[in-house]
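**Q** Sequence and predicted structure below; questions after.
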Amino acid sequence: MSKHSDKELLKKRKKKKEEKKKKRKNLSEEIKVSLPHKFSLLENYEIVLNFINSLLKRVSYKTKILTLNMIDIKYMDVAALIYTKIILRLLKKENKNLELRGYYPSNPKVKDLLIRSGISIGEEEKVSIFKIRDGKKVNTNLIPEIIRDLENENIKISLASQKALYSILLELMDNTEQHAYPDSTKENNWYFYLQPQEGKIKFVFLDSGEGITETIRKQNFYLSINNSKKVSLANTFDDSTILRMALAGYRVSATRKSNRNKGLPNIFNRSQLEEIKNLKIISRKAAFNFNDDLDLVEELKGTLFYWEVDII
């Protein structure tokens, strides 16, 4: 083979190598994903969590464009909606140059739910009083604002439900501070959203901190049995069991203060009294009223509370 032929061959190989490198670069710079048809964190949680966790692994500081194809979504619940909003916010926080693009669902109800909640891609948001609210600390003005907004829409709930709402939200906002990440650069917000639908109001509260069970595990608490034998929570019980113990009122408070975490059993008791209905909780892998109360395979970032109240 002549020297000229060798040079030509090397040039072709180099060009092919550069094209492959460029293709890989383009793939890493733009990510396109299609969302599950049933985008429900309440009913299809393993698939939804798997989708979001795989997305978190794929998106990096090199990613310039994230395109969400939502055309085929037939159903989306409020829990999946608010969690997606938080994940997109986290991705933007870690990569300020990330551009979000997308295709809205062809289903008009799902599209309307997205836009009215404040998630808009390429379109102006519709005016709606029921948008996702968020904060870092306890906001005592939140509850009166919610009641006023509901009444402005001629939506009424019982006095018992109003009292339950006030008590629950104060506790959950306070818990956000308790379960915050020690690293101040990480997300430590709470998010709240409600959706009136079919004679009831669906409430979702998400605490993006470490989570109830993780906070308890890090303290390496011991549970007294028969006032003598002590059992390590971290080494003995799964996350879902620890969550149920916290709800039941066992002394597993992360702050060791007697006035802390009384609201968790309070929330559970209000559910038992049916002041609130259909209470569901996910805290990282811990599940309450999900998955037969067994630990989930996929992890949720933070703690999510869902409940309903009847419209009167």
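**A** Okay, I see it.

**Q** okay, CA-based contacts and neighbour counts for the rest of this
**A** OK.

**Q** Residue 217 in helix, strand or coil?
**A** The local conformation at residue 217, judged by DSSP: H, G, I helix; E, B strand; the rest coil, is helix.

**Q** go on, residue 223?
**A** strand.

**Q** Kindly report the same for residue 298.
**A** coil.

**Q** Over to residue 46?
**A** Secondary structure state of residue 46, per three-state DSSP, is helix.

**Q** residues in contact with it?
**A** By CA atoms under 8 Å, 6 or more residues apart in numbering, the contact list for residue 46 reads 296, 297, 298.

**Q** Give the ChimeraX command for selecting the buried subset of the residues you listed.
**A** This is how ChimeraX selects the buried members of the contacts of residue 46, with burial counted by 16 or more other CA atoms under 10 Å:
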select :296,298
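
**Q** Please enumerate the helices of the stretch 51-200 of the chain.
**A** With DSSP state H, counting those that start in this stretch, the ranges of helices along the stretch 51-200 of the chain come out as 78-94, 108-117, 142-152, 159-178.

**Q** ok, and here's another one to check against it:
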Amino acid sequence: MKIIKKIHTNGYRKKTQRNLVSKLKRMRFNARNESWEIQELKSLCVLYKKHIKAKSNLAKSLIKNGRKVILPAPVSIDYYQAPNYRTTNLFLSNITDCIVRAKRRVFIDFSATELISAAAMLSFLAQIETLVSMKHVQGNTPISFSHPKSKKVKSILNQVGFYNLLNKPVGKVEEFEDVNFWHHTSGLCADPSKARPMLDAISHEIKTEYSKKLYRGFIEAMANSVEHAYPTSGSCNKWWTFAGVKDETLIVVICDKGVGIPETLPHTQPASILSALLLKFNANFNQVKDSAYIQAATSLQKSSTHKKHRGKGLQDVMSVIRSTGTGYLSIFSNKGRYKYMGEKKALKESINDYTTSVNGTIIEWSIPLVVER
């Protein structure tokens, strides 16, 4: 009888411990929406419960400063949906904080990632390259990652150069039509001409009556990074871009990791002009939100450089949308977003403000190259 009771007790304890570990694993998964330090603590709880007999040795190993921090990537690395926007920004913030403040190495776990959208991918790529280029981490490998389980996510990371950036062998990659059309490049802010090979690669597909305006809009966005995004010189004062034609639609995404439009606009435009624009958009002068500054920037007719050929880039893109009645322009900058779109010949614009920042500016537009008259 005692033997049966002992077996029953041991079985109950093991089951209880398994349930506890499972609960802690769920906590670790849910910690994706929390800071990396909380994520790590919850991960350590799982390890601690799994290795109860080695408490002292485990405790010593966990506090080693050089231990990699395992960061699970979000299910959706995306900026277009509000919940994904917050999760993606927290993910990027955690990576940056680990490397810059805590001087820790990071291992990105892509096992749960199922979706990566264009704007968020470009911002992610730019952030990782910025971190890898920092002086205190050059020559080291502060970031490593797992192969995604999703074949499409792996294809995206390979297509945009993420594997090459972190020197990881890619292995077998499946091709997808909605991934392979992307061309990507980057360059120092002083040399927007680096984008020319990419533009040449898609130029034969954008020979429309609006091609000149679209090209000028692209170059203007590059020039804005040169002049405004980075007020001080640095080792990674760069721009990054994706561009491609899919289903007879031109899609362009441009990103910089500068100070953002809401920071530069009050310093580059006369107070009278800026006040008039903010008044036009019914902005609260006591607390001007980032989206209002972005909206004001799209309405400027002249560049702060006072050059006749400048300041028309966003206006050019918007004029194409107005003329065709279709397409969209989207601008994320710091904590705001502005969107201008044509849908069934009707024009709409919207603004959004968030609690977290993209830490820079992301300009994206999509223009159909064949328009029904």
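**A** Structure received. Keep in mind it's a predicted model, so treat the numbers as computed, not measured.

**Q** could you redo the helices of the stretch 51-200 of the first structure as TSV and give each row mean neighbour count and distance to residue 258 of the first structure?
**A** What follows is those, written out as TSV (neighbours: other CA atoms under 10 Å; distance: least, CA to CA, whole Å):
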stretch	mean neighbour count	distance to residue 258 of the first structure
helix 78-94	18	31
helix 108-117	18	38
helix 142-152	14	25
helix 159-178	19	14
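
**Q** Distance to residue 136 of the first structure added to those, as a markdown table?
**A** Shown next, in a markdown table, are the helices of the stretch 51-200 of the first structure (distance: least, CA to CA, whole Å):
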| stretch | distance to residue 136 of the first structure |
| --- | --- |
| helix 78-94 | 14 |
| helix 108-117 | 20 |
| helix 142-152 | 13 |
| helix 159-178 | 7 |
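
**Q** Map residue 215 of the first structure onto the second structure.
**A** Using TM-score structural alignment as the criterion, residue 215 of the first structure maps onto residue 264 of the second structure.

**Q** Tell me if I'm right that that match and residue 228 touch.
**A** Yes: the pair residue 264 of the second structure / residue 228 is scored as a contact, 6.4 Å apart, by CA atoms under 8 Å.

**Q** Between those two, tell me which one has more neighbours.
**A** Just comparing residue 264 of the second structure and residue 228: by other CA atoms under 10 Å the higher neighbour count belongs to residue 228, 20 against 17.

**Q** What's the match for the more buried one in the first structure?
**A** Applying TM-score structural alignment, one finds that residue 228 of the second structure aligns to residue 179 in the first structure.

**Q** and residue 141 of the second structure, how many neighbours does it have?
**A** Using other CA under 10 Å, residue 141 of the second structure has 12 neighbouring residues.

**Q** Give me the aligned partner of it over in the first structure.
**A** Residue pairing (TM-score structural alignment): residue 141 of the second structure is matched to residue 98 of the first structure.

**Q** One more: residue 129 of the second structure?
**A** If you follow residue 129 of the second structure across to the first structure using TM-score structural alignment, you land on residue 89.

**Q** Kindly report the same for residue 300 of the second structure.
**A** Under the alignment (TM-score structural alignment), residue 300 of the second structure pairs with residue 249 of the first structure.

**Q** any idea how far the nearest residue in space to that match that is not next to it in sequence lies from residue 246 of the first structure?
**A** Computed as CA to CA, 6 or more residues apart in numbering, the closest residue to residue 249 of the first structure that is not its neighbour in sequence is residue 265, at 5.3 Å. For residue 265 of the first structure, the distance to residue 246 of the first structure equals 7 Å [CA to CA, to the nearest Å].

**Q** How about residue 77 of the first structure?
**A** Taken as CA to CA, the span from residue 77 of the first structure to residue 246 of the first structure is 27 Å.

**Q** what residues are up against the residue nearest to the spatial centre of the first structure?
**A** Using CA atoms, centre = their mean, the residue of the first structure that lies closest to the mean C-alpha position is residue 83, 3.2 Å off. By CA under 8 Å, 6+ apart, residue 83 of the first structure lies in contact with residue 206.

**Q** And residue 175 of the second structure, by the same measure?
**A** Residue 175 of the second structure sits next to 152, 155 when contact means CA under 8 Å, 6+ apart.

**Q** where does residue 20 of the first structure fall, helix, sheet strand or coil?
**A** Residue 20 of the first structure carries the three-state label helix when classified by three-state DSSP.

**Q** count of neighbours near it?
**A** 12.

**Q** And it, how far from residue 253 of the first structure?
**A** 55 Å.

**Q** got it, and residue 245 of the first structure?
**A** 11 Å.

**Q** okay, the two: which has more neighbours?
**A** Per other CA under 10 Å, whichever of residue 245 of the first structure and residue 253 has more neighbours is residue 253, with 20 against 15.

**Q** I figured the more buried one hits residue 260, correct?
**A** Yes: counting by CA under 8 Å, residue 253 of the first structure touches residue 260, with 6.5 Å between them.

**Q** quick one: common contacting residues for these two?
**A** In contact with both residue 253 of the first structure and residue 260: no residue, using CA under 8 Å, 6+ apart.

**Q** ok, back up a step: could you measure from the match of residue 141 of the second structure over to residue 126 of the first structure?
**A** Using CA to CA, one gets 24 Å for the distance from residue 98 of the first structure to residue 126 of the first structure.

**Q** Wait, a strand at residue 342 of the second structure?
**A** Yes: with three-state DSSP as the criterion, residue 342 of the second structure is assigned to a strand.

**Q** Show me the strands in the second structure, by range?
**A** Applying DSSP state E to the second structure gives strands spanning 69-72, 76-77, 106-109, 115-116, 143-145, 183-188, 238-246, 249-256, 327-333, 336-343, 346-353, 361-368.

**Q** whereabouts in the first structure does the first one align?
**A** This points to strand 69-72 of the second structure. Here strand 69-72 of the second structure aligns to the first structure at residues 31-34, judged by TM-score structural alignment.

**Q** mean offset of that stretch relative to the second structure (after superposition)
**A** Average distance, stretch 31-34 of the first structure versus aligned residues of the second structure after superposition (mean CA distance after the TM-score superposition for the first structure): 1.1 Å.

**Q** and residue 75 of the first structure, how many neighbours?
**A** Residue 75 of the first structure: 15 neighbours (other CA under 10 Å).

**Q** With residue 283 of the second structure instead?
**A** Other residues within reach of residue 283 of the second structure, judged by other CA under 10 Å, total 17.

**Q** close enough to count as contact, it and residue 292?
**A** Yes: contact criterion CA under 8 Å: residue 283 of the second structure and residue 292 qualify, at 6.4 Å.

**Q** If anything else comes up later, I'll come back, but that's it for now.
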